[in-house]
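Novice: Just the structure for this:
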Amino acid sequence: TYRFYRIAKKFRPSVLMGLMGITIAPVGKLLGIPSLVFSDTENAKLANFIAYHLCTTYITPNCFERKKWKKNLRYNGYHELTYLHPNYFIPNEKILQEFEIQKNEKFILIRFVSWGASHDIGHHGIIEKMKIKAIEEFSKYGKVLVSSEEKLPLKLDKYKIKGPQEKIHHLIKFATLLYGESATMASEAAILGTYAIFLDNEGRGYTNDQEKRFNLVFNFSETMEDQKKSINKGIEILMNNKAKTEALKKSMELLDKTIDVTKLIVRIVLLINKSILKKN
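Specialist: This next block holds a predicted model:
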């Protein structure tokens, strides 16, 4: 935070923006610079508390499952639309070759996280035995690719993604199913037209919303019973030959019923800048 303070003090930006806001909100308060904090993670309680009380505007999706506070601006959409809305992201099927996936090949993407964030304390995620079971079961229906923040057991190393990680959104777009522990990737999958299964004891307002409104994400807890249910749900999706077509249709509905979040951000920043110019 101190390093960022020194940079901001020297640069004197018109506005500070960031996710969670644990750094920008205090700096903005100290330097008298407007700060826009974006959050969608309800269980990041300490970060949310600090950021909200120190920022200028606290921006969350409508589906944020917390009481709406005075300076909380809400919008009809999801964070991931800022970079995956079709106005900005153009999927390229040719990139699949870089991940050793053949044209028209059915594949499943699995994501395991490290559970290292402050809001992940007390979580254990999917146990190793069930990770192996999920991969073995899903492999019966297509090629399985695993993206993992932690080192995979030797038995699963052959499933590790081989390809440029920065292009993974193209992979998500053309997958039949995304399964795992990442809320962000589950939301990305929903926006891109891929069914997602997400496991987390506390869940997220946005993945709950994407299940309730669009039936694109399926939420489960980390209990052993739910881990088994999540695998069965994955098998159910993979057995459905129309699954991808259905998911793409539902994602079109999602895009039709949400906003271009980037346009909203630009509008807010321009309004702030206009206000600053008037004062000067």
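Novice: alpha carbons only for contacts and neighbour counts from here, please
Specialist: Will do.
Novice: doesn't F218 fall inside a helix?
Specialist: No - under DSSP: H, G, I helix; E, B strand; the rest coil, F218 sits outside any helix and is assigned strand.
Novice: Proceed likewise with the subsequent sequence, for comparison:
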Amino acid sequence: MRILVFTNTPAHVHLYRHAVARLEERGHEVCVLGREAGCTTDLLEFYGMPYRTYGEHVPETASRLEFGTALASQFARIARATLEFQPDVVFGRGPYAAAAGTLARAPTVLVLDDEPTDFNHTISRPFADTILSPSVTRRDLGDAHYTFDGFVECASLHPEVFDPDSTVHEYLGIDADEPYAILRFNALEALHDAGLEGFTPSQRRDLIDRLGERLTVFVSDEGGTLDLADLPARPYDLHPALIHDAMAGASLLVADTGTMVTEAGLLGTPALRYRGTDDHVYGEFQELERQGLVEQFDTYAEVRDRALALAGDGTAADRWQRRREAYVTDLVNLTNLLVDVAEARGSVDRLDPSSRRVVRPRSVVSR
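Specialist: Got it, this is the predicted structure:
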């Protein structure tokens, strides 16, 4: 079989990397179409995935002309790659996957989470043969929509597929028993981030100053605008493929972005999310809050005070790990499901009984 996979962001690389490797091991031909967005191509290279690039991420600051020109160029490259590859099934999300599946007349599988915008869903839903999402997703996308108990991040972070690198402290240049925090500051340039505000520059500096008095602080600044020269922190500068190992070894993660908070929670690392002006209700965060793995805050003072309390709590890491073991182990290993759906040519009805049991129609999931 020939399987086409879209990786529009770094998170999508992690979503599909184990499935791609396993499908290739089973003799299938896989083509990954990636977009230059953040560290996407760095990850594709690191994991040796068979990829081509179809374009670059267009920031929200681009003009309509720039956006339209870039979009037309991307769709043209996707069309050429799709016609050359002739896939039997397409995996992705949004208009890119929908266009490729339609052009190739191949079943299209969308793997979605509870993102705030309707654009991707509205454009792609009519062309999808199968839609997969976590059971906590709040949308009902019709008869083709199936859910599973877990998160899209379970494809790379389920205990069956993720084994943290115990030498990550060495890579970070700190002692093996030295506690550290990771602060992740969002650039807020994605389509779903339009109009949102996270930590202000002064709040970032204040948080670093205060946390730096209690433990070692590493800063991952997506926008690259924060000067750490006079602050008690170091830039997080490991290869992006090591971020999950670094999060697994951290005593605390604080962020104004969603994906890394979800990932840290699933790894059993105390994870705090500052909502800022984001008032969208995400099913994933609600579930992780119920499990005691993630905490969310509406004001800077609240997230700051909670971060300082956890930084001084020597028992917090053990509590979070116990919660993780009690909850995450029983979630669906999404990599297994993706491989099974690919080999069933995108059809849930063709899955064998054991695989079919882990998905259910969204319409029967209680809201």
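Novice: Let me see the ranges of the strands in the stretch 1-150 of the first structure.
Specialist: Ranges of strands in the stretch 1-150 of the first structure, per DSSP state E, counting those that start in this stretch, are 16-19, 35-38, 57-61, 72-75, 107-112, 143-148.
Novice: of those strands, which approaches A190 of the first structure most closely?
Specialist: Closest approach to A190 of the first structure among the strands of the stretch 1-150 of the first structure (C-alpha to C-alpha): strand 107-112, 13.3 Å.
Novice: Which residue range of the second structure does the closest one align onto?
Specialist: Using TM-score structural alignment, strand 107-112 of the first structure corresponds to residues 180-185 of the second structure.
Novice: do stretch 236-253 of the first structure as well
Specialist: So stretch 236-253 of the first structure sits over residues 309-326 in the second structure, by TM-score structural alignment.
Novice: do the same with stretch 43-56 of the first structure
Specialist: So stretch 43-56 of the first structure sits over residues 116-129 in the second structure, by TM-score structural alignment.
Novice: residues making contact with the matching stretch?
Specialist: If you take C-alpha atoms under 8 Å, 6 or more residues apart in numbering as the criterion, stretch 116-129 of the second structure is touched by 93-95, 97-98, 101-102, 107-110, 141, 144, 192, 280-282, 346-347.
Novice: and with 6 Å instead?
Specialist: Here stretch 116-129 of the second structure makes contact (C-alpha atoms under 6 Å, 6 or more residues apart in numbering) with 94-95, 98, 107-108, 192.
Novice: farthest-separated two in these?
Specialist: For the contacts of stretch 116-129 of the second structure, the farthest-apart pair by C-alpha to C-alpha is P107 and H192; their separation is 26.5 Å.
Novice: More neighbours: which of those two?
Specialist: Taking neighbours as other C-alpha atoms under 10 Å, P107 of the second structure and H192 compare with P107 leading, 22 against 15.
Novice: Q227 of the first structure is nearest to which of the strands of the stretch 1-150 of the first structure?
Specialist: Smallest distance to Q227 of the first structure across the strands of the stretch 1-150 of the first structure (C-alpha to C-alpha): 13.3 Å, for strand 107-112.
Novice: hmm, back to that, with the first structure overlaid, how far apart is the match of strand 107-112 of the first structure on average?
Specialist: In the superposition with the first structure, the average deviation recorded for stretch 180-185 of the second structure is 0.5 Å (mean C-alpha distance after the TM-score superposition for the first structure).
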